[in-house]
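Q: got a predicted structure plus its sequence, pasted below:
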Amino acid sequence: MRKRPTTIICALGAVLVLTTACGQARAGTALPKGDDAAAYVGGKFETAMNKLQDVIADQRDVTTSSDNYFRFDEKYAHSVITSARTGSPESRVVHNRSQKNPDDVLDTFTPADGALEYMYLGPVFKGAAPTSWVSMPKPEGGLTMKCAFAGILTACKMADAVALSYNADKKTVKGAKVGKDGKTELTADVSFDAFLTRPVEQLPPSIKNQITPELRKAVIPTKILLNPDGSLDQMVMEAKFEGGGHKVELRYDFRFTGKASAQDLPKLPDPAQITALPDKAAKDALFDKIAEARGN
């Protein structure tokens, strides 16, 4: 299994350590801020990083939601991605819904059994395949590459952007507090440059080429909310800023939303209603048609 990037390990390592330490804190009290927070968190990274794989793996039988909004001047993208992962061996489903066009729907279903995964194509993709459902070989590596799962991909990239900003400036970490509900809230200022580098949002060249060095220096306030048991509850990035004659607005809200079960998984149609894509070339051709239908 390929080793996870160190930057992601560091970011969620900070989360783990703060949770452990905050478990002894009185609800409603603040933990270190500013320079003290940076030193406190930074000193604990090395001991926490080896726990990251286990923390991700422990988030089993869960549902997630990721509300992703990005605006550059008058152009914007807004989607809500929900997912469920359940069972042992595990099955996964991801629902991708555009908030601009209700016909822009993509569902991906990866059952635990068999060598195939399935995709449902919404009305906007009519003609991309002979049928609304397609099948394709499961990705190489199966379900072992945790952050390759679209249900948690946004959270992984957000965490990576936090770590990238922290490694560039230890004062990125602003503070942490324990709420009356026992949840721990970690706050950080993430640079727009880190957001783009990871990238949390994959922007088309027509927009990326207009982003100035001034814009890249902008700060994105980020909140990481942890449950009393140390599991991740929510991660939010939200900002509005402008520079170089352009305006940017973004909000990325990832959260675990509940307990998943077999009822969250779809039922496949009759095999005659499923178009088989035999190999990677056929899959790539489909995604080219999907991008074309979206105007990308």
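A: Structure received. Numbering: from 1, shown residues only.
Q: can we go C-alpha only for contacts and neighbour counts from here?
A: Fine.
Q: the stretch 51-200 of the chain: strands as residue ranges?
A: 62-72, 75-86, 91-98, 105-110, 116-121, 133-137, 173-178, 184-191 (DSSP state E, counting those that start in this stretch).
Q: please name whichever of those is nearest to Tyr40.
A: Nearest to Tyr40, of all the strands of the stretch 51-200 of the chain, is strand 173-178, at 9.8 Å by C-alpha to C-alpha.
Q: for Ala218, give me its contacts.
A: By C-alpha atoms under 8 Å, 6 or more residues apart in numbering, the contact set of Ala218 is 191-193, 241.
Q: my error: substitute Ala84 in the last question.
A: Shown in contact with Ala84 (C-alpha under 8 Å, 6+ apart): 61-64, 92-94, 151, 260-261, 264-265.
Q: tell me the two of these that are most distant?
A: Gly151 and Ser261 (15.3 Å).
Q: between strand 75-86 and the longest strand along the chain, find me the angle.
A: The longest strand of the chain (DSSP state E) is strand 246-259. Inter-element angle recorded for strand 246-259 and strand 75-86: 20 degrees (by axes from the mean of the first three to the mean of the last three C-alpha atoms, to 10 degrees).
Q: with adjacent residues omitted, what lies nearest to Ser98?
A: Spatially, and ignoring its direct neighbours in sequence, Ser98 is nearest to Ser79 (4.3 Å; C-alpha to C-alpha, 6 or more residues apart in numbering).
Q: that neighbour reaches Asn96, doesn't it?
A: Yes. Between Ser79 and Asn96 there is a contact under C-alpha atoms under 8 Å: 6.9 Å.
Q: use this one as the comparison:
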Amino acid sequence: MGAVLLLTASCAAGGREGTAIPDGDAAAEYVTAKFSTTLERLDEDLSANEPRQSTHRSYTRIDDKKSDNTVTAIQVGSPPSRLFKNHSNRDSADYRDYYHPAGSDVEYTLLGPVYADLAPTTWVSIPYDNAGYGVCFWGGYTAVCRMLSTVQSSLENGNAAKQAKSLRDGSVELTAEVTLRDFLEERVVILPDWALEPISEEMRDEVIETRIKLDPEGRLKEIEMNGLISGGGHEIEIKEHYQVLEPPTEESLPTIPPDDQVTALKTDAQVDEFYDRMNEITSGG
């Protein structure tokens, strides 16, 4: 008889065993369904107007080149005001905070000293039009959407080893192995061309360990990806950790900056130039 995967549900009287799920194809189908449900539920949860706060730490090392930053995402209100802060963990001067007040036709960006040459003021405003875009388009949610899409892609391609277990509080933990190839193709981390060159085809087929935790209601609480891959004299290290935190309050949001502290970008050409120059800084170009 093959090994079984046990899902254990707890109760106040000391816990009781849940249904035993066979290992292999049946377990794969169960976990695949769980991931699919999680993706569907995520879109529903993120589209809701309830207060939400999360952090996502992203660390990538290719040989001796490192990137280490934390994104904090906050939404409050109905309709929501949204703030996401992208801060380097290696350089306190390297940060960008993006703030969209509910109903505003502009989004404000607060630039850290590393980006001082991009504008004469620390704040920049850019026209905001969210029509037709899904929740994953917003920078505060982009990475977690891509992380889950990476898992889904690996599952659909048959590349992921799957396990599931229930915890005493009723939450569920899912694990899978996703390929570096899927991770890069889903653009969880966007690497410049010079950083991609040392990553061979063989390295791209290696796996990244992934763990997802759902609360007792099936909502996403945490997702973590870790991998250390070597080949051809090169090494890539991946550490991604997304966590849902306690709900924020209005005090978590900044105040709208006065006009004299804001550089207003109004044309597509101005916006494109702004992001092109920012990309030169962030990509090391």
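A: Good, I have the coordinates. These numbers were taken from a predicted model, which means no experiment stands behind them.
Q: what is the burial count for the residue nearest to Ser98 of structure 1?
A: Other residues lying near Ser79 of structure 1 total 19 when counted by other C-alpha atoms under 10 Å.
Q: counterpart of it in structure 2?
A: In structure 2, the residue matched to Ser79 of structure 1 (TM-score structural alignment) is Asn69.
Q: Lys267 of structure 1 pairs with which position in structure 2?
A: Under the alignment defined by TM-score structural alignment, Lys267 of structure 1 corresponds to Thr255 in structure 2.
Q: count the neighbours of that match for me.
A: By other C-alpha under 10 Å, neighbour count at Thr255 of structure 2 equals 9.
Q: from Met225 of structure 2, how far off is the counterpart of Ile207 of structure 1 in structure 2?
A: Under the alignment (TM-score structural alignment), Ile207 of structure 1 pairs with Ala195 in structure 2. According to C-alpha to C-alpha, to the nearest Å, Ala195 of structure 2 and Met225 of structure 2 sit 20 Å apart.
Q: of the two, who's got more company?
A: Taking other C-alpha under 10 Å, Ala195 of structure 2 and Met225 do not tie; Met225 has more neighbours (21 against 15).
Q: can you pull the contacts of the counterpart of the more buried one in structure 1?
A: Taking TM-score structural alignment, Met225 of structure 2 has Met237 as its aligned residue in structure 1. Residues near Met237 of structure 1 by C-alpha under 8 Å, 6+ apart: 158, 220-223, 250-253.
Q: out of these, which is most surrounded?
A: Within the contacts of Met237 of structure 1, most neighbours by other C-alpha under 10 Å means Met158, with 28 neighbours.
Q: could I get the contacts of Ala218 of structure 1 as TSV with distance to Ala291 of structure 1?
A: Shown next, in TSV, are the contacts of Ala218 of structure 1 (distance: C-alpha to C-alpha, whole Å):
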residue	distance to Ala291 of structure 1
Ser191	28
Phe192	25
Asp193	25
Phe241	28
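Q: could you identify the most distant pair in those residues?
A: Largest separation among the contacts of Ala218 of structure 1 by C-alpha to C-alpha: Asp193 and Phe241, giving 13.1 Å.
Q: neighbour count: these two, which is higher?
A: A direct count of neighbours by other C-alpha under 10 Å for Asp193 of structure 1 and Phe241 places Asp193 higher, at 21 against 14.
Q: which residue in structure 2 aligns with that one?
A: Match for Asp193 of structure 1 (TM-score structural alignment): Arg181.
Q: give me the spatial nearest neighbour of that match, chain neighbours excluded.
A: Spatially, and ignoring its direct neighbours in sequence, Arg181 of structure 2 is nearest to Arg204 (4.5 Å; C-alpha to C-alpha, 6+ apart).
Q: test my guess that that neighbour contacts Val178.
A: No. With contact defined as C-alpha under 8 Å, Arg204 of structure 2 does not reach Val178; the gap is 10.3 Å.
Q: those two: which is more packed in?
A: Comparing Arg204 of structure 2 with Val178 by other C-alpha under 10 Å, the one with more neighbours is Val178, at 29 against 16.
Q: now do the contacts for the residue nearest to Leu220 of structure 2 when sequence neighbours are not counted.
A: In this structure, Leu220 of structure 2 finds its nearest non-sequential neighbour in Leu214, 4.6 Å apart by C-alpha to C-alpha, 6+ apart. Shown in contact with Leu214 of structure 2 (C-alpha under 8 Å, 6+ apart): 171-173, 220-222.
Q: tell me how far the alignment partner in structure 2 of Ile152 of structure 1 lies from Leu253 of structure 2.
A: In structure 2, the residue matched to Ile152 of structure 1 (TM-score structural alignment) is Tyr141. Counting by C-alpha to C-alpha, the gap from Tyr141 of structure 2 to Leu253 of structure 2 is 17 Å.
Q: the two: which is more packed in?
A: More crowded of Tyr141 of structure 2 and Leu253, by other C-alpha under 10 Å: Tyr141, with 21 against 18.
Q: leaving out the residues flanking it, which one is nearest to that one?
A: Nearest one to Tyr141 of structure 2, counting by C-alpha to C-alpha, 6+ apart, is Val135 at 7.0 Å.
Q: by contact count, what packs against the helix or strand following the longest strand of structure 1?
A: Following strand 246-259 of structure 1 in sequence order, the next helix or strand is strand 274-276 (DSSP states H and E). On a contact count with 3 or more C-alpha pairs under 8 Å, 6 or more residues apart in numbering; DSSP states H and E, strand 274-276 of structure 1 meets strand 133-137.
Q: equivalent range in structure 2 for the strand it packs on?
A: Counting by TM-score structural alignment, strand 133-137 of structure 1 corresponds to 123-127 in structure 2.
Q: hmm, who's touching the matching stretch?
A: For stretch 123-127 of structure 2, the surrounding residues in contact (C-alpha under 8 Å, 6+ apart) are 105-111, 257, 261-266, 271.
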